[in-house]
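Engineer: whatever this is, show me its structure:
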Amino acid sequence: MKNFLWPLALATMLTGCATAVSPINGGFYTNVKAPMLVTDNPDKPTKIGRASVRTILGVYAVGDASIEAAAKNAGITRIHHVDYQSENILGVVADFTVIVYGN
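Structural biologist: Predicted coordinates:
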C-alpha cells in the first residue's frame, strides 16, 4: 500500500503548482482571455503589443508581463485597452500574457 501512495502523493503535490491568473481554471487545461483595463483614448487602436511570463511547476517564473513592456514591444504610446490571456497545462506549465491595444 505504501508503494502506491508515494506516486499518488507526488502527483497531487505537483498538480496545480504552476498557476497563472485566471477567473476560471480547468482541471487539465485552461486557456482564458479576459479584459484588464480600458482607457479614455477615443482613437481606434492600430497596434497590438504582447508581453508574457511563464512558470514551470511554480518553481520559477521568467518574463516581463507588464503593460509597459507590452506597449513598448509594439511602440504604443497611447493605450486604448488591455486584455490578458492565461493558459495552464496540467498545472505543469502556465503562461500569462498581457495584450495592449493602442496607437
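Engineer: okay, CA-based contacts and neighbour counts for the rest of this
Structural biologist: Noted.
Engineer: state which helix of this protein is the longest.
Structural biologist: helix 2-14 (DSSP state H).
Engineer: same for that helix, what does it pack against?
Structural biologist: Identification of packing neighbours for helix 2-14 by 3 or more C-alpha pairs under 8 Å, 6 or more residues apart in numbering; DSSP states H and E yields no helix or strand.
Engineer: quick one: the helices in the protein?
Structural biologist: Taking DSSP H, the helices of the chain run over residues 2-14, 67-74.
Engineer: reformat those as a markdown table; add distance to D83 and mean neighbour count.
Structural biologist: Formatted as a markdown table, the entries for those read as follows, by distance: least, C-alpha to C-alpha, whole Å; neighbours: other C-alpha atoms under 10 Å:
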| stretch | distance to D83 | mean neighbour count |
| --- | --- | --- |
| helix 2-14 | 29 | 10 |
| helix 67-74 | 10 | 19 |
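Engineer: please give me the structure for this one as well, since I'd like to look at both together:
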Amino acid sequence: MKKLFFLLATTGLLAGCAGGKSPVGLALISNVKGPISATDHTVTSKKGASCAHNLLGIVASGDASIDSAKKKAGITKVSSVDYKTTGIFPFYGKTCVNVKGE
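Structural biologist: Below you'll find the predicted structure:
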C-alpha cells in the first residue's frame, strides 16, 4: 500500500513539472522545433525571438509571445512564426517563439 501511495504521489507531483510545446510529445530530453504559422509575405530581412522558462513546474517566467518577438526585431509584416523547445523533463523547460519578417 505504501508503494502504491508513493507511486501516485510522485506521479502527481511530476504531472505539472517543466515541459513545453512539442510536435512529438514530451521526452526526458527535448530539443525540437515546430511551426506555428506562415503567410504569403516572403521577405525575411529581420528575425526576432521571445522566450519563456519553467523550473521544476514551480517557477515559470518569460514572454514567449509573437508580439514580443516582433517588437524586439522591429517587425511589422510577419513571414513566418516557429518555436523551439528545449529542456530536461521534469527539471527545466524553455520555449522560444521565432518570428521572421520585415
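Engineer: before we move on, back to that, for the helices of the first structure, give me a markdown table that also has distance to D95 of the first structure.
Structural biologist: Shown next, in a markdown table, are those (distance: least, C-alpha to C-alpha, whole Å):
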| stretch | distance to D95 of the first structure |
| --- | --- |
| helix 2-14 | 17 |
| helix 67-74 | 15 |
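Engineer: those helices: which one's closest to G58 of the first structure?
Structural biologist: Taking C-alpha to C-alpha as the criterion, G58 of the first structure comes closest to helix 2-14 out of the helices of the first structure, the separation being 8.9 Å.
Engineer: report the distance from the longest helix of the first structure to the chain centre.
Structural biologist: 28 Å (C-alpha atoms, centre = their mean, to the nearest Å).
Engineer: also stretch 7-27 of the second structure?
Structural biologist: In this view, stretch 7-27 of the second structure has its centroid 14 Å away from the chain centroid, taken as C-alpha atoms, centre = their mean.
Engineer: also stretch 95-103 of the first structure?
Structural biologist: Here the centre of mass of C-alpha atoms in stretch 95-103 of the first structure, compared against the chain's by C-alpha atoms, centre = their mean, lies 10 Å away.
Engineer: then stretch 20-39 of the first structure?
Structural biologist: If you compare the mean C-alpha spot of stretch 20-39 of the first structure with that of the full chain, they lie 7 Å apart, counting by C-alpha atoms, centre = their mean.
Engineer: start and end of that stretch, how far apart?
Structural biologist: Chord length of stretch 20-39 of the first structure, first to last residue, is 24 Å (C-alpha to C-alpha, to the nearest Å).
Engineer: just the buried residues of it, please?
Structural biologist: Neighbour-count burial for stretch 20-39 of the first structure, counted by 16 or more other C-alpha atoms under 10 Å, picks out 20-22, 25, 30-33.
Engineer: Throw those into TSV and include distance to D64 of the first structure, thanks.
Structural biologist: Compiled in TSV, the buried residues of stretch 20-39 of the first structure are given as follows (distance: C-alpha to C-alpha, whole Å):
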residue	distance to D64 of the first structure
A20	14
V21	14
S22	17
N25	22
T30	21
N31	19
V32	19
K33	18
